[in-house]
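# Need a 3D model of the sequence below.
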Amino acid sequence: MSGLAWHDMGGSGPTFVLVHGYTGSSEDFRSVIEPLRSVRRIVLVDQLGHGDSPRAARYTFDGLSRSVIEFLLTEIGEPVDILGHSMGGRTVLPIAVHHGQLVRSLVLMDTWGDNPDRDERSAELESLFAQSDDAVATALESGALDVGHNPEHELHVDEWSEEWVDQRLAHNSDRLDPRARVQLGRLVFCEGPSVLAEASRISAPTTVLVGEFDDPFIGPSQRLTDQIPNARQVVIPGAYHSPQLSHPTVWAEALLDHLAIVDAG
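Model (predicted):
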């Protein structure tokens, strides 16, 4: 049995696994998958230290990838279509490189293979995460990741409701291992190991999705598209980092297009 918590959402056809990002959970996708269920069995996974999955003594990108590999081998047992969002993309990308037999097709959403592009905010976060674990944990508890005016938050509220957005964020925060928040945050916001060069070994059909205004990930998404053989890039107009929540219809259409290409061979 795999240790990861996962949720079989039903549907018809091959299995499509969706993997959330840093500080998220399967709740990031639960409300937007209905259009996909007509062509795929949808499975949502909670990464280590997130959602209902177990905690670890130490968190690394390699450890996250290994846990998903174990899940695919023990719980699914067949090649899957797989989507990784943000840090989830960094989790699944090495699986497509080194365990291609497990991956029927790949969607990389608002993610990176080398490092997110840097801005003034990134420099602040890099300085924060360079401190000791205890110091970082204290800063995070005091709201160090808060960004003030957040246009993406407003789009989510417009699409759903303030109450729904607050409940989702609270759900994710309540179930997040503080140690994962610190250790993985250091890898996300500081210079983590690059896997961009080895992305050229991916053979699965690949779509790279990115929000039009997700500035830190526009450059990395283009570099992934350039590096992965025959990858296609789709930009979601008006979106930021979580287009499935701000633009769910356009997002679902992009995924259905990807799956249609896969099914057409």
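
# Going by C-alpha atoms from here, please, whenever you check contacts or count neighbours.
Will do.

# Go ahead and confirm Leu64 touches Gly89.
No: the criterion here is Cα atoms under 8 Å, and Leu64 misses it with Gly89 at 10.8 Å.

# Looking at these two, which is more packed in?
Between Leu64 and Gly89, Gly89 has the larger neighbour count (other Cα atoms under 10 Å), namely 27 against 19.

# Quick one: the strands in this structure, in order.
For the chain, the strands defined by DSSP state E cover 6-11, 15-19, 41-45, 80-85, 103-109, 206-211, 232-236.

# Pull the distance from the fifth one to the chain's centre.
Spelled out, that is strand 103-109. Offset of strand 103-109 from its chain centre (Cα atoms, centre = their mean, to the nearest Å): 11 Å.

# angle of that strand against strand 15-19?
30 degrees (axes from the mean of the first three to the mean of the last three Cα atoms, to 10 degrees).

# what's in contact with strand 103-109?
The contact list for strand 103-109, computed with Cα atoms under 8 Å, 6 or more residues apart in numbering, reads 79-86, 89, 93, 95-96, 204-210, 262.

# change it to 7 Å
79-86, 89, 96, 204-210 (Cα atoms under 7 Å, 6 or more residues apart in numbering).

# one more to put side by side:
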Amino acid sequence: MLNYRLFGDLSSSAAPLVVLHGLLGSLDNWHTFARGQAGKRTVLAIDLRNHGDSPHVAGMSYRQMVDDVVAVLDTLAIPECYLMGHSMGGKVAMMLALQHPSRVRRLLVVDIAPKAYPPRHQALLHAMVGMPLGELSSRKQADEWLSATVKHPFERGFLLKNLGRKTEGQFYWQCNLPEIARHYLKISGFPTTDAVYPAPTLFIRGGQSDYVADTDLPMIRQAFPAAELVTVAAAGHLPHVQTPAEFTVLVEAFLG
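Got it, this is the predicted structure:
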């Protein structure tokens, strides 16, 4: 089963907020946000397959990832939840809401739309796969290796959170990088479906990101007719990390 972390407990009758990370992320990306919800709501953060501390398994289809998350909800006896996902996790959240609408009270989607995207991470994945882990003696060397492909230090820091180190000093990727790279084109896409999720839905995009355009809204509302789109002007692709205060205000206002 997927690795997860509970912030709060499930003893109350209130539905928890389930949060899903993006490509090459982990549940740790939601740690600051989730801790900030203490006393307000229970948050369940999940590592998606082949990410974080979840099992390394074959396949990265959205239907497989939806089934994985539903299995966690079933195991924890969560009949319905509020659901939020970022980027790839946003696509998983959308598919789960479309396939199991009775289990999602409200849906939040962070900086992604229900569409296929041109592949934009292939050079990055190639650099990560090609990193000579056996020759590294420090994280600084790993950062220098990535800097040829990933120019922004913030982005490199985000990616290098996947880099673990064994007790004897050997570096390794915690995520299942070969499987992620193998299925990257599938991850960039989005399954074709005629399903509709009618409940309240909030799309939050970064004003400095190009992942969700104004022209996407009619297409979004075909599947999510109650969808609203808000922009965090100062944020890029990671509003929950880059502008946490403004992001949290939007989420709390939507969830009530």
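
# Work out the TM-score between the chains.
The TM-score (TM-score structural alignment, normalised by the length of structure 2) is 0.78; 229 aligned residues with a Cα RMSD of 2.8 Å.

# before we move on, back to that, quick one, which of the strands of structure 1 gets closest to Ala57 of structure 1.
Each of the strands of structure 1 has some distance to Ala57 of structure 1 by Cα to Cα; the shortest is strand 41-45, at 19.8 Å.

# Mean distance between the closest one and structure 2 after superposition?
Superposed on structure 2, strand 41-45 of structure 1 shows a mean distance of 0.5 Å to its aligned residues (mean Cα distance after the TM-score superposition for structure 1).

# That strand corresponds to what range in structure 2?
Aligned by TM-score structural alignment, strand 41-45 of structure 1 corresponds to residues 42-46 of structure 2.

# circling back: so which of the strands of structure 1 gets nearest Val157 of structure 1?
strand 206-211 (17.3 Å).

# Could you tell me how far the closest one lies from the centre of the chain?
For strand 206-211 of structure 1, the distance to the chain centre is 11 Å (Cα atoms, centre = their mean).

# between it and strand 103-109, how many degrees?
With the same axes, to 10 degrees applied, the angle from strand 206-211 of structure 1 to strand 103-109 works out at 20 degrees.

# what packs against strand 206-211 of structure 1?
Here strand 206-211 of structure 1 touches strand 103-109, helix 215-227, strand 232-236, going by 3 or more Cα pairs under 7 Å, 6 or more residues apart in numbering; DSSP states H and E.

# mind redoing it with 10 Å?
With contacts defined as 3 or more Cα pairs under 10 Å, 6 or more residues apart in numbering; DSSP states H and E, strand 206-211 of structure 1 has these neighbours: strand 80-85, strand 103-109, helix 215-227, strand 232-236, helix 243-246, helix 248-264.

# what stretch of structure 2 does it fall on?
Strand 206-211 of structure 1 corresponds to residues 201-206 in structure 2, going by TM-score structural alignment.

# Mind reading off the mean deviation between the matching stretch and structure 1?
Mean for stretch 201-206 of structure 2 is 0.6 Å (mean Cα distance after the TM-score superposition for structure 1).

# which residues sit in contact with Tyr197 of structure 2?
By Cα atoms under 10 Å, 6 or more residues apart in numbering, the contact set of Tyr197 of structure 2 is 94-102, 104, 106-107, 221-227.

# Adding mean neighbour count, write the strands of structure 1 out as JSON lines.
As requested, these are exported to JSON lines (neighbours: other Cα atoms under 10 Å):
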{"stretch": "strand 6-11", "mean neighbour count": "16"}
{"stretch": "strand 15-19", "mean neighbour count": "24"}
{"stretch": "strand 41-45", "mean neighbour count": "23"}
{"stretch": "strand 80-85", "mean neighbour count": "24"}
{"stretch": "strand 103-109", "mean neighbour count": "25"}
{"stretch": "strand 206-211", "mean neighbour count": "26"}
{"stretch": "strand 232-236", "mean neighbour count": "19"}
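
# Distance to His247 of structure 1 added to the ones you listed, as JSON lines?
Listed next are these as JSON lines, based on distance: least, Cα to Cα, whole Å:
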{"stretch": "strand 6-11", "distance to His247 of structure 1": "21"}
{"stretch": "strand 15-19", "distance to His247 of structure 1": "17"}
{"stretch": "strand 41-45", "distance to His247 of structure 1": "19"}
{"stretch": "strand 80-85", "distance to His247 of structure 1": "15"}
{"stretch": "strand 103-109", "distance to His247 of structure 1": "13"}
{"stretch": "strand 206-211", "distance to His247 of structure 1": "10"}
{"stretch": "strand 232-236", "distance to His247 of structure 1": "8"}
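
# Could you check how far Ala123 of structure 2 is from Leu24 of structure 2?
Ala123 of structure 2 is 14 Å from Leu24 of structure 2, where distance means Cα to Cα, to the nearest Å.

# do Glu144 of structure 2 as well
Going from Glu144 of structure 2 to Leu24 of structure 2 by Cα to Cα gives 19 Å.

# likewise Leu255 of structure 2?
For Leu255 of structure 2 relative to Leu24 of structure 2 (Cα to Cα), the value is 27 Å.

# One more: Ile78 of structure 2?
In this view, Ile78 of structure 2 and Leu24 of structure 2 are 26 Å apart by Cα to Cα.

# who's more crowded, the two?
Leu24 (21 against 15).

# I figured the more buried one was touching Leu177, is that so?
Yes: taking Cα atoms under 10 Å as the definition, Leu24 of structure 2 is a contact partner of Leu177 at 8.5 Å.

# Spit out the residues that contact those two alike.
Contacts common to Leu24 of structure 2 and Leu177, judged by Cα under 10 Å, 6+ apart, are Asn50, His51, Leu125, Asn162.

# Just among the residues you listed, which is most surrounded?
His51 (26 neighbours).

# dump the residue contacts of it.
2-3, 21-27, 162, 173-177, 180.

# OK, contacts around the aligned residue in structure 1 for Ala233 of structure 2?
The alignment partner of Ala233 of structure 2 in structure 1, by TM-score structural alignment, is Pro237. Contacts of Pro237 of structure 1 were listed using Cα under 10 Å, 6+ apart, and they are Val210, Gly211, Glu212, Phe213, Pro243, His247, Val250, Trp251.
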